[in-house]
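Student: What follows is a protein structure lacking sequence information:
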């Protein structure tokens, strides 16, 4: 390697490097650089090019440039309109900076030049061939370098020049290019270039693999995109103008936010996938959409937190309802257990009682006291099993049953769910809804309730079911067995007065736009309304009468200009007209052949007058008054008992052959039935046959056997209330019903004398006048 020293102008380059033998265009703009070029044109057109270490420096010093650079020949200069100079240079040899001179206008340098040895040996030949082979492979992989470049390179004989030319075509960093420039040993330089080419080959090979993988993924994505666009176009042609994409995305978000169990969510996504693929005009599309929306709208995990404060709950129940102690006690018991266990299956209660006693409003108060959502469904007249369980999804217009609809309306998994009028369900060829209710109301089964529409199990175990019924007799046994029956008998007169004063009258005043200053009502007036204008177990009719008074009062205030209306017992007829009932239905005098019985109906307790008429004849027994089979049998039993005991009762033993006997129960249009009229019929018969009158103040209830035994009955509380309401003072009842006396309100017990009997002889002793 030959070398010598010369002094030439120096031109620092920014981000650029020139190898020997390279021909390159440069744009020069810095003043010192332009002066250095002009100086070089004077001195043999030679200039030393070296690269700046930091491109951001405008006026570099000796420390800011690399010491190794290239001595170049300036071939051409051209001044551009913007003041810069475009210069064409050709690299001559490598050169190292020995001394740095800042002349003020330009930079001059003393450099030492290095000429490459053109001689080559076998090793150099081998390195050249390897380098060319690797470069050829690189060109094939890269495709950024033309094939002509390779053919130009193959003609180069000098090893050092070949290494420089190939390095200039590689995408190297400035630092790597500078490193090759600084490598004076030709074999070492070729080794470095071979190593760099090999590394670039591997990088390009890996890039190619990644590119192919990305291309495959892109092709798949593009294919899906294309197919989706096609599907959108097809849907648009078929009439679905908007397409389903937005709708499907919206449904997907809703499913994700619905907090469904994993298995339900999986089914929802599967159905959504089907929905997306089916055209909108298909009938099945609407069915699937409807199904998905039902799954989304049902509560699966959302629950209200029970307000487990017994004192607060008791306050709410007491405030909303007067009396009804058993129901309130049951709700408070449930709260207490819930507080101790923190987990308890919802109880299934059935509030049984006549209309108007507050069954439905009580259920609402229970929900309020627990802090739960309330939902009510009416079962009156339901006769289709699918009303409870839902329809199969394959049917046109299919919908879930009322239970699932109620849960959607409630919005939580633990509402208070009121099943109103559960005794009014019927069955026909479409199925038996009361049988479908068995699963709903079974605490062991309702955790996996199956609706035909939803198909998947739904948990009802946290729901507090409250059913209401007027008549337990019409509820099938298996269904009744699943419920805890709480009987609400009806209200006593004092309770009705209290309810009217504190609840009903204030409510009616508000509804009719009045206030306490405009209308007042005396307690005696309320009592008279209860006695003479209503006859019921509940308070519904009482509320209607109070509404009538408020309407008439409003008319007086508006029409006559009166500021205040006071309703008293004296002016009550002005508002309500003549009394509808006679207070106390007790007979005005003792009568022969007429006995007062006590009956239990769907509307509460009632009194029943039984009349017997004896006339000469041929022994016919006539029963009238629309009696049911049970009452007819009671009459036959009483008749047979009297015949067997005629002598002891001082009755002609042949009375049945000489007389026609007619037993009649008034109000013939009203059906009457039940096992509690036996002793009443027997007493009326014996009274008619013996001529002994029946005491007017005595009411009685009880069934009779052929031997005269008195059997227990039901509904004693309701019957006692009706006896008190009718003005009776003595009630004869079976001895086996002694345990039920505790259920009778104390105010009623004080006014009635209860006589417990076990045989008809005891009944006659208390019921008939004389011995």
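Tutor: Arrived safely, thanks for sending. What you see is a predicted model; the values in this text were computed from it and never measured.

Student: switch to C-alpha atoms for all contacts and neighbour counts from now on
Tutor: Noted.

Student: Show me what secondary structure element comes after the lengthiest helix in the chain.
Tutor: Ranked by number of residues, the top helix in the chain under DSSP state H is helix 186-238. Remark: after helix 186-238, the chain's next helix or strand is helix 245-257, criterion DSSP states H and E.

Student: ok, residues contacting that following helix?
Tutor: The contact list for helix 245-257 (Cα atoms under 8 Å, 6 or more residues apart in numbering) reads 265, 268-269, 272, 276, 296.

Student: this is the other structure I want to compare:
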């Protein structure tokens, strides 16, 4: 029989029970509040019977505090070129979002790589010059001031990391400078160096905000070590507060994957938590330990599992949080997301503050309508717009098709989706702003090809996937988008609308009949759309003479406004201009100019007001073959931004009044000439 001798150098696991926890507690680097809580709980455990229920509760509590990453952080990768390469390799388009992330990384890089600046203040030239010489040799950037008043003037114009000041000086002594400099620049550290040291002045200096107090003659080694220790905290403090972003956009536009790319670009750990239908605020804040089966909140639990306190933390579907008698979870987010509070976040289970300021929180939502105002106020909204057809084709070619081909074993060799096939899938089988549905359709094609290959005994499919092949595999097309192919009709105008699936065009139809001056609105319209119809009619009636309309017409006729597809609910503040144009077309007996679409809300006085979703509406116009689009003048910036990200735009006419829109819409102008169109 062979015996193996155990290696005595093998590290031993901590003993179970209070003794083992006490050893771990002594070795752990805990903040003062956590140290006090652990010591108190260990003292209670020492006097508790292990068979009692309280014993397990206390043990679990101490285990949690000892396992949390109080000081463990992942250093940021601040290489902007690498970060840009990661974002470009993982996502097509999204230029504005990528710029925002790179700007954040650039600001962190500037802050962390900036040199330390020190201001030396002393009324003795020799002492001042000696300190400056010592600090310069240590590699710091140093400026000097001959008294407190001169130093204060420099602090007002320049931010210093550290001020080294004498105590007794003419015009303004060190304590006065300390008080006034902290008011001007709270982040600046101040060290007092004096030959008139007393216990009273030392106590007053520390209470006022000094971080160190040295007596003359100075021990240079002690002075260097003190300065080095003070400035060593500077990078950690500059990087302690992370931004809180809220990605808002329709489904499938890449909000979650962008968050993952941010974590990869920064070199941080990524975690995601879905808040959809979260109803109990204890899920975020934790349960009090008095409850049976109490647990910490999901945020603290996630950080415990990650073992770092500065991950990229995605709060997904934040606009779908529920609410019931157990509390409002959205209000629990205030303490988590508020930069002024989350540095001391208190979980109910822990009852000890934990610093969340280093966490890079990213919330995602489809819209901001359901977000509580205080929660929204604490986040920086980053809008995600829908993709154009060109961008969808590029995304499918670079990412979606290769991934699905690999997942379905079609790699020997790779089939290739032609551009026309992808275009046909996008137009006939998807109706979305993002690309989630497009990837599902590509997966359907791959599954059907894999089945055909197996039935024919082939190991792969060689060749291109053409449009006719895609249609034969996917079957009849499921979506047909409205087009501007038919000629203009009297009493009809084409409007541009936005929905969660992207932009669309709709026809607004108006007819008249004998009646008693009633306005009928049909098409499953919401209250805002109904009000837009009332405003459009009231504006035309109040200015009937100016528009060349018989004022007596309205008292003898009913007017019916209809938007087709009545089975689909419609609402929103952007159809007023389209309704006004359709009404004027009916009342004047003239059709609108061919290939023209409108979007804008109007006021009773005839002003054309700003609308949202301009890029999605322009994408819909391009897809439908619209040649001219009339938009509010207030949307000029969005039109310019869309022009930079879209390959081609229709002719854009920007208007500020209804008269200008009518002048652009009809062959025989009425009113002033519209502003010159921008290509």
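Tutor: Great, that's in hand. Note that the coordinates shown come from a computational prediction; the quantities given were computed from them, not determined experimentally.

Student: Give me the TM-score for this pair.
Tutor: Scored against TM-score structural alignment, normalised by the length of the second structure, the superposed chains reach a TM-score of 0.74; 528 aligned residues with a Cα RMSD of 2.2 Å.

Student: thinking again about what came up before, please work out which residues of the second structure line up with the longest helix of the first structure.
Tutor: Counting by TM-score structural alignment, helix 186-238 of the first structure pairs with no residue of the second structure.

Student: helices and strands around that helix, which ones?
Tutor: Helix 186-238 of the first structure sits against helix 122-142, helix 159-169, helix 174-182, with contacts defined as 3 or more Cα pairs under 8 Å, 6 or more residues apart in numbering; DSSP states H and E.

Student: among those helices, which is nearest residue 235 of the first structure?
Tutor: helix 122-142 (45.6 Å; Cα to Cα).

Student: Please identify the buried residues of the closest one?
Tutor: 124, 127-128, 131-132, 134-136, 138-139, 141-142 (16 or more other Cα atoms under 10 Å).

Student: looking at the alignment, what does residue 357 of the second structure pair up with in the first structure?
Tutor: With TM-score structural alignment as the criterion, residue 357 of the second structure lines up with residue 461 in the first structure.

Student: dump the residue contacts of that match.
Tutor: Applying Cα under 8 Å, 6+ apart, the residues contacting residue 461 of the first structure are 345-346, 443, 446-447.

Student: Residue 334 of the first structure now?
Tutor: Residue 334 of the first structure sits next to residue 347 when contact means Cα under 8 Å, 6+ apart.

Student: What's the match for it in the second structure?
Tutor: Under the alignment (TM-score structural alignment), residue 334 of the first structure pairs with residue 104 of the second structure.

Student: Helices along the stretch 201-350 of the second structure, start to end?
Tutor: Assigned by DSSP state H, counting those that start in this stretch, the stretch 201-350 of the second structure shows helices spanning 220-232, 234-238, 255-266, 282-285, 298-306, 329-337.

Student: Looking at these, which is nearest to residue 434 of the second structure?
Tutor: With Cα to Cα as the criterion, residue 434 of the second structure lies closest to helix 255-266 of the helices of the stretch 201-350 of the second structure, at 10.1 Å.

Student: Show me what the closest one is packed against.
Tutor: Secondary-structure packing of helix 255-266 of the second structure (3+ Cα pairs under 8 Å, 6+ apart): helix 80-90, strand 270-274, strand 312-316, strand 360-365.

Student: Relative to the first structure, what is the average displacement of the last one?
Tutor: Meaning strand 360-365 of the second structure. For strand 360-365 of the second structure, the mean deviation from the first structure after alignment is 1.0 Å (mean Cα distance after the TM-score superposition for the first structure).

Student: cool, and the first one?
Tutor: Averaged over the aligned pairs, helix 80-90 of the second structure sits 0.8 Å from the first structure after superposition, using mean Cα distance after the TM-score superposition for the first structure.

Student: Moving C-terminal from that helix, which element do we reach first?
Tutor: As assigned by DSSP H and E, the chain's next helix or strand after helix 80-90 of the second structure is helix 95-113.

Student: mind checking how far that following helix is from the chain centre?
Tutor: Distance of helix 95-113 of the second structure from the chain centroid (Cα atoms, centre = their mean, to the nearest Å) equals 14 Å.

Student: tell me the angle it makes with helix 255-266.
Tutor: Here helix 95-113 of the second structure runs at an angle of 30 degrees relative to helix 255-266 (axes from the mean of the first three to the mean of the last three Cα atoms, to 10 degrees).

Student: Flag every buried residue along helix 95-113 of the second structure.
Tutor: Result for helix 95-113 of the second structure [16+ other Cα under 10 Å]: buried residues 97-98, 101-102, 105, 108-109, 112.

Student: Need these in JSON lines (columns: distance to residue 656 of the second structure).
Tutor: Converted to JSON lines, those look like this (distance: Cα to Cα, whole Å):
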{"residue": "97", "distance to residue 656 of the second structure": "30"}
{"residue": "98", "distance to residue 656 of the second structure": "33"}
{"residue": "101", "distance to residue 656 of the second structure": "35"}
{"residue": "102", "distance to residue 656 of the second structure": "36"}
{"residue": "105", "distance to residue 656 of the second structure": "40"}
{"residue": "108", "distance to residue 656 of the second structure": "42"}
{"residue": "109", "distance to residue 656 of the second structure": "44"}
{"residue": "112", "distance to residue 656 of the second structure": "47"}
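
Student: coming back round to it: can you say which of the helices of the stretch 201-350 of the second structure is nearest to residue 607 of the second structure?
Tutor: Closest to residue 607 of the second structure of those is helix 255-266 (Cα to Cα; 36.1 Å).
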